[in-house]
Structure formats: structure tokens, C-alpha cells
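Participant: below are the sequence and a predicted model; questions follow.
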Amino acid sequence: MPPASTDANNAIQKLYDVCRASLSEKGPLSPRDSLDNVRAALDMVTPSDVGLEREAGAVRAWRSPRAALGRKRVFHSSPAIRYRHIYECASFSIGMFCMPASSIIPLHNHPGMTVLSKVLYGAAHVRSYRWIESAGSSINLSKARPAKVVRDGEMSAPCGAMVLRPEEGGDVHALRAITPCAILHILTPPYSSQDGRHCSYFRRRPRSHPSGVLLNRTGGSEFVWLEEYQPRHNFIIRRDLYTGPALKL
């Protein structure tokens, strides 16, 4: 069990309180104000608020010029991606991914879910897509479907939170750790197979070009074809112990 909190006003407690007041089983109570409130609270969370100050300090040393030839000695970590679960209810979940350098979380979806993410330390590359579908149409995951890139860039701490809304696209994304990094996630509503919200993984599929890219010559837009697949057996996310302050529920 994580240690009891000695500060009822710590940032992770405030984040939980704001989430409870702003999020429902159908997602944000209001598209703008609720998300703004949650994002503002998320932006205030630091590594020390969730028990990751030592790891954050190690990454600062890892990125220093003096560590260029001895990074393995500076940062001691498992090569596996680790997930530290903080809280979950029917309305939202809060958790952290701790990723070693060069590790990848493959393209995956968040069906009907809003995702808020903040890099607590280190840097990660984020690439997200939206499906090219007409309004109201359903996605058949068993077939390759065209998708368009909506975000392709680096998130490096300290930085503001990223928000992916299902109605705005970008609900299929991949994460690649540029340095060792930790990413704090809020999902609303959370994954639930019972409610049809389960995680599927995707990859590029060549359609008309070996790169998997289809160019829309009339609009000058770039599309890719994505198909569902099962990641390799060596892709493992290990459950890790959350060592930050306990929440007062």
C-alpha cells in the first residue's frame, strides 16, 4: 500500500478532487470548463507529487553533457515499460507510464474517451491520428482504414498537458521515449470491455505505396492506412507500485 499522505493539499490530491467534480461516466461534464479545470490541475503536478523525484533527478543527470559516455551508470532502471496505477472509478482513471529511453507504446486507440497526458520528466515523441470517416459512421477494426496525422512532435518536461478529445480526432496515438520519461495519464471514461471501450493496437499497412502513405493529390493531405494487430510478445507493460501520497477518497 502507498504511504499515507501528510499533506491534504498536495497536487495529486487536488487533481483527484477536480476530476471527481468535473468528470462523469460519459466523460467531461462540460466540453470546455471541465477539461480546462482538469488540465489546470494536471499542469500543477510535479514528479515529487507522485513519488518520482529520484527518477526525475536521474534523468536530469542522464541528459547532462557529462553523462554522454556513461548514461547506463547514471540512470538505473528496468528496460521494461512500467505502469503505476493511482486511482480508477467508473468516471476516470489516473496512472503513470514510466518508460526507459527508446521504448515504444505502439499505436493504440481510446474509443469514445478523452485523454489528458502530461510529461512529468524527460521527453517523448507523440504521433496521433484521426480516422478518415464520415460523421456517424462506425469503424470496422478488422479492416485497414485510412487515417490522418493530427499530431507529430515532441513533448518535453516541463510542458503543459496534452488533451485528446474523441470528437476532434487524434484518439489513436503512439508514444516513443526519447529519454527516460514518465507520463501521467487521465482517461475519461476509463477503458471498460463491458462498455465496449477496450484497447486495440494498430500498425501501418502499405496500400498503394511501400511507405504506407497515400497522398491526396487534390487536397495535398497525407493519409496512412492502419490495421489492427497484436504487438509482439516482447512488448510488455509491467504493473509497478505507486509510491506517492495516498488519496483521501
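Facilitator: Alright, I've got the coordinates.

Participant: for the rest of this, base every contact and every neighbour count on C-alpha atoms.
Facilitator: Noted.

Participant: what's the longest strand anywhere in the chain in contact with?
Facilitator: Ranked by residue count under DSSP state E, the longest strand found in the chain is strand 145-156. Outside strand 145-156, the residues that touch it by C-alpha atoms under 8 Å, 6 or more residues apart in numbering are 119, 121-132, 169-170, 222-227.

Participant: same question, stretch 201-214
Facilitator: For stretch 201-214, with C-alpha under 8 Å, 6+ apart as the criterion, the contacting residues are 106-109, 144, 222-231.

Participant: buried ones in it, by neighbour count?
Facilitator: With burial defined by 16 or more other C-alpha atoms under 10 Å, the residues of stretch 201-214 counted as buried are Y201, F202, R203, R204, R205, P206, R207, G212, V213, L214.

Participant: what's the neighbour count on the nearest residue to the first one once chain neighbours are set aside?
Facilitator: Taking C-alpha to C-alpha, 6 or more residues apart in numbering, and ignoring the residues beside it in sequence, Y201 has H108 as its nearest neighbour in space, at 4.3 Å. When neighbours are defined as other C-alpha atoms under 10 Å, H108 has 20 of them.

Participant: how far away is H108 from D17?
Facilitator: With distances taken as C-alpha to C-alpha, to the nearest Å, H108 is found 28 Å from D17.

Participant: picking that back up, following element in sequence after the longest strand of the chain, please.
Facilitator: Proceeding C-terminally, strand 145-156 gives way to strand 162-164 as the next helix or strand, assigned by DSSP states H and E.

Participant: could you list the residues in contact with that following strand?
Facilitator: By C-alpha under 8 Å, 6+ apart, the list of residues contacting strand 162-164 from outside reads T114, V115, L116, S117, K118, G170, D171.

Participant: from those residues, pick the one nearest H85.
Facilitator: Sorting these by how near they are to H85, with C-alpha to C-alpha, puts S117 at the top with 14.3 Å.

Participant: my read is that that closest one contacts A182, right?
Facilitator: No - assessed by C-alpha atoms under 8 Å, S117 is found out of contact with A182, at 10.2 Å.

Participant: and here is the other one:
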Amino acid sequence: MKNLLRSLQHFSKTSTKHVELFGKLTLRDLGVYVSDADALKYMQDNDYPLGDKAFQLSHSIHQCRYDSETSRFIRHPWKSSPADSLGCSTLFESESVTLCWFVLPPGHALPLHDHPGMTVWQRVMHGRLHISTIVTRASPSTVKTAAATPATVLFDGVVDGREEAIPPSDIFTLGERDGSVLHEVRNVDAAMPALFVDIISPPYLQSPTNISCTYYQVEPARKEGQRLAGLPSDCSVHWKLKAGDDVLLHPRPDYAGPAMRPLVYVGGD
């Protein structure tokens, strides 16, 4: 993790160093966290027992925690119920790049949203995620404002998490060469959370680009697709799709995304 964070401090889109180090990242490398509420309490009072609130992400995602009194791991449900909110953490951010992860409880999705003018490197590191990736050659401003924009499905399928190091060639990469890119990420496991990590350049809402995130609904362009039942309520992709399908994008200007609980990275284990 330290090497990856160091490389992002000197980030260049033309360099492959961050991609190589991203591939070497393991779930355990993601380290230790506290809730943003606990971090705020500690900032207000340095006597607040922050250490008692900290947890190793790789333990929690596997539904356990270490009990120091018994020196054993005990069961500890975490983000494993549809009633739980999404979790997220930003590990690094500058005006040119951000490193962040998201955890999706069962029955949840990060609905279809855009990455206009961005490059995204993505890894699924735990669980099973259904990912729909859609591209359009229309300008970002057109996509955000038009009632309907023609687009094409680039990928639609289930990706299994890989917790250990992977080859850089296995990292899912979307860039400006693809046009305006949008994707939806949905947990397909009925009982366990799923986690993915993104490197995004440039970040949202950072000068000088100040890119905003817009959410969308999508439908088949030919009105003859198969509608899927039983999907999470926050999904935008309600149709059975495949690569190459033509679709229409409809912006959701009044939707700001699902509720998320931020977590604060406090270092390695």
C-alpha cells in the first residue's frame, strides 16, 4: 500500500507504475479503519479510545474480528444485511488522481453513473459483482442534459473478487479513448458484502476540472429487451444486456446517489 500511495503522489497517466503496484495490492494491504464519526470524536478529544474502534478491513469483510482478550477470531457480521448502507473510503486524493474503495452489502448497487473525461482502473477484491459498462461518443455535456442519448454496452457480466495480487493486464481499465464512460456495480451475493477498488483520474469535484457525477437510467434502444425482476431498488440497469447492445441513457438530475457511510484509513495492521 505504501508504495502505491507513494506512486500516486507522482502520478502520470502515461506511467504504468501505479498500474503495476495496483495489481500487487491485496485485500489485507487495505489496512485498518475507523468510522468517520469516531475519527471526528477523536479530533475533538484526543482521549477518545480510537484504537478500540479500529478494525482490519480484511477481517471485517470476512465477517470476523480479532478478540485481544481471548487471542481468537470471533464472528462479527459487517455489511452483510440489505439493511446496511454502502461503505466507502478515500485512501488518497490530489487534483490529478484518487484511490478509493466501496463495499456493497447484499441487495445494494452503485447505480449507473458517469466518468466523463476520466480514466478508471478498477479491481473487484471480494465477493461477486455484476458490472454494466456503457459508452457513448456524445459529449459529456450532451449526455448530462439530453433527455435521451444513444450509447453502447461495452461489458455486462459478473466479476468474481480476487483478494491476492493479479497481473496488471487483469485490471479493468476504462479511459478517454472509450468516449464518455458509465457503469453500474451491483452485489449479486444474497448474504455477503462485495468490495471493489478504483483509481480514478482526474477525481470528481477537484480543481481545475471540477467534474460532477451524474446518475442515469438506461433502456434498450429497440424496446425489445428482457426486463429483469428482483433487482435492488437503487439499480438503474433493469434489462438483460450484452456487449454491443444499443441503449438509451436518461439522466437523473434529482438523484444524488445511494447513502454511504465513509470510513477513515488509519494505516496498516
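Facilitator: That came through, no problem. Values in this document were obtained by computation on a predicted structure and should not be read as measured data.

Participant: in helices, which of the contacts of stretch 201-214 of the first structure appear?
Facilitator: Of the contacts of stretch 201-214 of the first structure, none are assigned to helices by DSSP state H.

Participant: can you give me the neighbour number for the closest residue to V119 of the first structure other than its chain neighbours?
Facilitator: Leaving out its chain neighbours, the residue that sits closest to V119 of the first structure by C-alpha to C-alpha, 6+ apart is I183, at 4.5 Å. The criterion is other C-alpha under 10 Å. On that basis, I183 of the first structure has 24 neighbouring residues.

Participant: can you find the partner of I183 of the first structure in the second structure?
Facilitator: When the second structure is aligned by TM-score structural alignment, I183 of the first structure is paired with F196.

Participant: if I look at its match, how far off is D269 of the second structure?
Facilitator: F196 of the second structure sits 20 Å away from D269 of the second structure when distances are taken as C-alpha to C-alpha.

Participant: residues contacting Q9 of the second structure?
Facilitator: With the criterion set at C-alpha under 8 Å, 6+ apart, Q9 of the second structure makes contact with S94.

Participant: ugh, wrong one, C159 of the first structure
Facilitator: For C159 of the first structure, the residues meeting the contact criterion (C-alpha under 8 Å, 6+ apart) are D43, K118, V119.

Participant: verify the contact between the last one and H185 for me.
Facilitator: If I follow you right, that is V119 of the first structure. No - in terms of C-alpha under 8 Å, V119 of the first structure does not count as a neighbour of H185; the distance is 9.0 Å.

Participant: ok, those two, which is more surrounded?
Facilitator: In this view V119 of the first structure and H185 are compared by other C-alpha under 10 Å, and V119 has more residues nearby, 26 against 21.

Participant: contacting residues for the more buried one?
Facilitator: Here V119 of the first structure is in contact with M155, S156, A157, P158, C159, A161, C181, A182, I183, L184 (C-alpha under 8 Å, 6+ apart).

Participant: for L42 of the first structure, see how far away the fourth one is.
Facilitator: So the one you mean is P158 of the first structure. Taken as C-alpha to C-alpha, the spacing of P158 of the first structure relative to L42 of the first structure amounts to 12 Å.

Participant: out of the two, which sits in the more crowded spot?
Facilitator: For P158 of the first structure against L42, the residue with the higher neighbour count under other C-alpha under 10 Å is L42, and the figures read 26 against 14.

Participant: need the nearest residue in space to that one, chain neighbours excluded.
Facilitator: The spatial neighbour of L42 of the first structure that comes closest, neighbours along the chain excluded (C-alpha to C-alpha, 6+ apart), is L15 at 6.1 Å.

Participant: what lines up with the one you found in the second structure?
Facilitator: Following TM-score structural alignment, the counterpart assigned to L15 of the first structure within the second structure is L4.

Participant: and for the aligned partner of G95 of the first structure in the second structure, the neighbour number?
Facilitator: Structural alignment (TM-score structural alignment) places G95 of the first structure against C100 in the second structure. By other C-alpha under 10 Å, the residues close to C100 of the second structure number 16.

Participant: OK, contacts around C100 of the second structure?
Facilitator: When contacts are taken as C-alpha under 8 Å, 6+ apart, C100 of the second structure is in contact with C88, S89, T90, L91, F92, V197, D198, I199.

Participant: in the first structure, which of those residues still touch?
Facilitator: Contacts conserved in the first structure for these, using both residues aligned by TM-score structural alignment, their matches' C-alpha atoms under 8 Å: C88, S89, T90, L91, F92, V197, D198, I199.

Participant: those residues into CSV, with extra columns for secondary structure and distance to A37 of the second structure?
Facilitator: Below are these laid out as CSV (DSSP: H, G, I helix; E, B strand; the rest coil; distance: C-alpha to C-alpha, whole Å):
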residue, secondary structure, distance to A37 of the second structure
C88, strand, 14
S89, strand, 13
T90, strand, 15
L91, strand, 17
F92, strand, 19
V197, strand, 22
D198, strand, 24
I199, strand, 25
